[in-house]
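Asker: A structural model of the following input is requested.
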Amino acid sequence: MKNDYVKRINEARVYDVAKKTPLEFQTYLSSRFHNQIFLKREDLQPVFSFKLRGAYNKMAGLSKPQLDKGVITASAGNHAQGVALSAQKLGCRAVIVMPTTTPLIKIDAVKHRGAEVVLWGDSYSDAYQHALEIEKKEGLTFVHPYDDPDVIAGQGTIAKEILDEYKKPIHAIFCCVGGGGLLAGMATYIKAMRPEIKVIGVEAKDAEAMSLSLKAGKRVVLDQVGLFADGAAVKEVGQVTFPLCQAYVDEMIVVDNDAICAAIKDVFEDTRSILEPAGALSVAGMKAYIKKHNLKDETLVGIASGANMNFDRLRFVAERAEIGEKREAVLAVTIPETPGAFKNFCRLLGQRNITEFNYRFSDPKKAHIYVGLATNDKDEPSQIKAMLDKEGLPTIDLTNNEVAKLHLRHLVGGHSPQAKNEMVFRFEFPEKPGALMKFLETMGHNWNISLFHYRNHGADFGRVLVGMQVPPEDEINFEVFLNQLGYPSWDETDNPAYKLFLG
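Answerer: Just a heads-up that it's a prediction; the model follows:
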């Protein structure tokens, strides 16, 4: 199997559209993490992603009758751009089915290449099924984003370029993982040519289909996937890619959105380039791997796989990067509501930089403060908490509290004695025009809404925090309502941050 793919990779036709990207040493990252860190800059491809390699390799091998009829694919964006550019080069028709949640920057880029765009469904899976229907109806050839030997071989040319350029020892190479095309192609080639190099796959926490599949020994289908790292958000890995990853991948690492945001910032500080979330997965995974194995003085390579970033999403990235890098502590502190108490609190903080401060009068005896502080290491939040507790100022560390970071930092100071029987839930829904109104219409009018917070974070999914007054005798009906609503939800009624500031 390895030798077959090595031959395919060596003979792959990618350079009519793709270029050999630089393998760049990262000065800042290497210094911070005490290893020699390189990035393979696939974000510098003509479509700002590695995906055109596999797309063109597949399409260049089609017969003239197949090209005359045209091709079709389903993609969240980067593969779509690769197919569109390849079709433009080969002079054939291309139909691209994209989820309605796809960032506009990717839709416009595909249209600019002359491809026909069809928006369908909220996920890649929805778009994929619709593309298969069009394929049969119109006799087009389907170009799979990852589950095709020719696509896998095209992506594997990245590994060939790395090993051709860098002859010195490499400890590990890190790849982002969606359906597994990049990981399978690279792992197969690397293990054939330099088996001592570890191949590490990296997935987003809410889209870890490959990690779960490898643990289970079979392909696992996720009920839902997070869309922040939309370029790597699939519910099921490939039938072709999975056994290759089983055979040749050394380890999988799963990282959360905060770690991805921190990685985007890390790469920006070294290169002044802004990777998309999926494009920064390898760096986030590399950092986690270094910490896990206490690694020093080794050579590590990450694939900077894409830079098709939705500009509006930068707000969310900037907001979360400091927390993801453990450079910010978020605390809830209770101080006496007396003259001089606030001054004393600031004195205790010393020279620490306050990044955020929220307070509102709500009690004649106690004041609850929401504060963000710049930190230098991951242990500092607990040290600050211990110091404030010792000084008689009860403190809750909210640094890893999702509802506090997403919503309550914008809502602090809103206790409402009138909100009897209040239940608080966090919801997520695919972000697209009209999505919030659809959510509100779905909510209905059975219970009084006592709290509502929504903010467009520039991500591909909307987040809402809702408080509803539900009498005890109506809780069973409310549970039925939640099950029928059709949106992921989390009960935050007992969340300590909610109880302290809003409950």
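Asker: hey, let's count contacts and neighbours off CA atoms from now on
Answerer: Fine.
Asker: mind listing the helices for the stretch 1-150 of the chain?
Answerer: 2-10, 27-33, 51-60, 64-69, 78-90, 104-112, 124-138, 149-165 (DSSP state H, counting those that start in this stretch).
Asker: How about the stretch 251-400 of the chain?
Answerer: Using DSSP H, counting those that start in this stretch, the helices assigned to the stretch 251-400 of the chain run over residues 257-271, 281-293, 314-324, 341-349, 380-390.
Asker: how far away is Thr21 from Ser49?
Answerer: According to C-alpha to C-alpha, to the nearest Å, Thr21 stands 11 Å off from Ser49.
Asker: who's more crowded, these two?
Answerer: Ser49 (27 against 17; other C-alpha atoms under 10 Å).
Asker: overlap in contacts of Thr21 and Ser49?
Answerer: Shared contacts of Thr21 and Ser49 (C-alpha atoms under 8 Å, 6 or more residues apart in numbering): Glu42.
Asker: sorry, back to before: as a markdown table, the helices of the stretch 251-400 of the chain with mean neighbour count would be great.
Answerer: Converted to a markdown table, the helices of the stretch 251-400 of the chain look like this (neighbours: other C-alpha atoms under 10 Å):
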| stretch | mean neighbour count |
| --- | --- |
| helix 257-271 | 22 |
| helix 281-293 | 22 |
| helix 314-324 | 19 |
| helix 341-349 | 13 |
| helix 380-390 | 17 |
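Asker: Could you also give me the structure for this second sequence? I'd like to compare it with the first:
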Amino acid sequence: MKNNYLEKILTARVYDVAVESPLEFASNLSARIHNRLLLKREDMQPVFSFKVRGAYNKMVRLSPAILKRGVVTASAGNHAQGVALAAQRLHCRATIVMPVTTPQIKKQAVEARGATVVTHGDSYDEAYACALKLAKEEQATFVHPYDDPDVIAGQGTIGMEILRQHTGALHAIFAPVGGGGLISGVAAYVKRLYPEIKIIGVEPVDADSMYQSLRKGRRIKLAQAGLFADGVAVKQVGVETFRLCRELVDEIILVDTDAICAAIKDVFEDTRAILEPSGALSVAGAKVYAMRENIRDENLIAIASGANMNFDRLRHISERAELGEQREAVMAVTIPEEPGSFKKFCAMLGTKSITEFNYRYADPKEAHVFVAVSVRNRGEAEKLIKSLERSGLHTEDLTDNEMAKLHIRHLVGGRAHDVKNELLYRFEFPDRPGSLMKFLNSMSHHWNISLFHYRNHGADYGRALVGMEVPPEEKIEFKAFLSQFGNHYWDESGNPAYKLFLG
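Answerer: Coordinates of the predicted model:
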């Protein structure tokens, strides 16, 4: 092996700024995957990412004269924070070039440590080219995020800590892969001492530069890298990291956005910590591996590499987590357009929790409803769909339909020109299993439901928007229903948004 990485890692200087992160047992997830999964909590570093290790180990080895000229780097965020912290500790100037797509939380964190932020390009590669140019112009040192032996050795201290913290047999270590610095460092240390331990990288399906490079035997460059897991959105891996991965890494596993979101939720349920998408990659990969290999009672370690994420991304992650875990089935169901059919359909679902229901009157004979239901697994979803089909209800499975999950679920509606005497009410009721069915039972059978929207947001109260055709002569009966409802309701019939888009 070129370069003695064992020696480099053993002598790496990282603990001036980094901490020895804990190795924590994920009890809930371990029980679900039937293996003992431990999380290497690099999200607990001072900059909430492992990147501070490699950045500091590189910069602390520069001479005072070189440090005086400053450093430059390119980063989607976590390496930037590591360089900024190292520069602050070493009293040197740092310029960080970041893609314009970098989350604001990462930019602010870098600036808070006194570094200068320059935004350039839509990807790391464009920011990288700009940073190299700046470094040359300013005669500053470029600190590479991953393709540098000192940076790799700094990240390799994670492998050293894992072997020190974990005693006994260890089946595999899972690491996220962007440019390859983290997995290269960990593999260089672990494989030298325990070659039987598997080192497995995890990449997003739309940012799989290492996977494709290893498969083709040469470094390839992606035309585009998906930005959901922005911390690993690298179009081309490093020369040195590719060499090390080719020699030492057992395999690369690919996971999609839904699987990453599910892994973020898994870690939260075990630790109450919220990882960023790239930080949860290794957990998603460990789950895939355990299921694919059908292993049981093995010791697995996933490196939770970072937790720098904008708060507003949580809405999307929460929506997709259940799909990633295959615990939500999304369907389009055709039911007869007649009073009571909606209630009959809900009765067919039995005790299953409806997480979303979208419907707007459109056709006098058929009603097309968009429905999402909580299920235990994919098999239960398929069984439910077959059951609905046997009952004569045409059902389209939309669980894997990206457009339906991202857009259609929010666009079901429009104006219904054949609807007469429509009243629009917003209802609020305690949200617990069976509460939606109880709500429907409280309504008169002969009022035609012309619009219905319900979404379970995991709150204490369920909220439904309901349009009903109530003839003028039945207004007194309708008011009696409202008075007996027993929970909060609001008349939205005069709401300008209703008049503009649905009335």
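Asker: Go through the helices of the stretch 1-150 of structure 1 and name the closest to Glu196 of structure 1.
Answerer: Glu196 of structure 1 sits nearest to helix 149-165 of all those, at 12.3 Å, using C-alpha to C-alpha.
Asker: next one: the helix or strand following the closest one to chain centre, how far?
Answerer: The first helix or strand that comes after helix 149-165 of structure 1 along the chain, using DSSP states H and E, is strand 172-176. Using C-alpha atoms, centre = their mean, to the nearest Å, the mean C-alpha position of strand 172-176 of structure 1 is found 16 Å from that of the whole chain.
Asker: ok and strand 172-176 of structure 1 relative to helix 281-293, angle-wise?
Answerer: 130 degrees (axes from the mean of the first three to the mean of the last three C-alpha atoms, to 10 degrees).
Asker: With structure 2 overlaid, how far apart is strand 172-176 of structure 1 on average?
Answerer: Once the two models are superposed, strand 172-176 of structure 1 sits on average 0.2 Å from its counterpart in structure 2 (mean C-alpha distance after the TM-score superposition for structure 1).
Asker: what helices or strands is that strand leaning on?
Answerer: helix 181-193, strand 198-204, helix 281-293, strand 299-304 (3 or more C-alpha pairs under 8 Å, 6 or more residues apart in numbering; DSSP states H and E).
Asker: mean per-residue distance, the third one to structure 2?
Answerer: Its matched residues in structure 2 lie on average 0.4 Å from helix 281-293 of structure 1 after superposition (mean C-alpha distance after the TM-score superposition for structure 1).
Asker: Pull the distance from that helix to the chain's centre.
Answerer: 15 Å.
Asker: ok, which stretches of the stretch 401-503 of structure 1 are strands?
Answerer: 422-430, 448-455, 461-469, 489-491 (DSSP state E, counting those that start in this stretch).
Asker: Export those strands to JSON lines and append columns for mean neighbour count and distance to Tyr5 of structure 1.
Answerer: Formatted as JSON lines, the strands of the stretch 401-503 of structure 1 follow (neighbours: other C-alpha atoms under 10 Å; distance: least, C-alpha to C-alpha, whole Å):
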{"stretch": "strand 422-430", "mean neighbour count": "20", "distance to Tyr5 of structure 1": "38"}
{"stretch": "strand 448-455", "mean neighbour count": "15", "distance to Tyr5 of structure 1": "47"}
{"stretch": "strand 461-469", "mean neighbour count": "20", "distance to Tyr5 of structure 1": "38"}
{"stretch": "strand 489-491", "mean neighbour count": "14", "distance to Tyr5 of structure 1": "44"}
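Asker: Let me have those in JSON lines, extended by distance to Asp68 of structure 1.
Answerer: JSON lines is the format used below for the strands of the stretch 401-503 of structure 1 (distance: least, C-alpha to C-alpha, whole Å):
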{"stretch": "strand 422-430", "distance to Asp68 of structure 1": "36"}
{"stretch": "strand 448-455", "distance to Asp68 of structure 1": "47"}
{"stretch": "strand 461-469", "distance to Asp68 of structure 1": "38"}
{"stretch": "strand 489-491", "distance to Asp68 of structure 1": "47"}
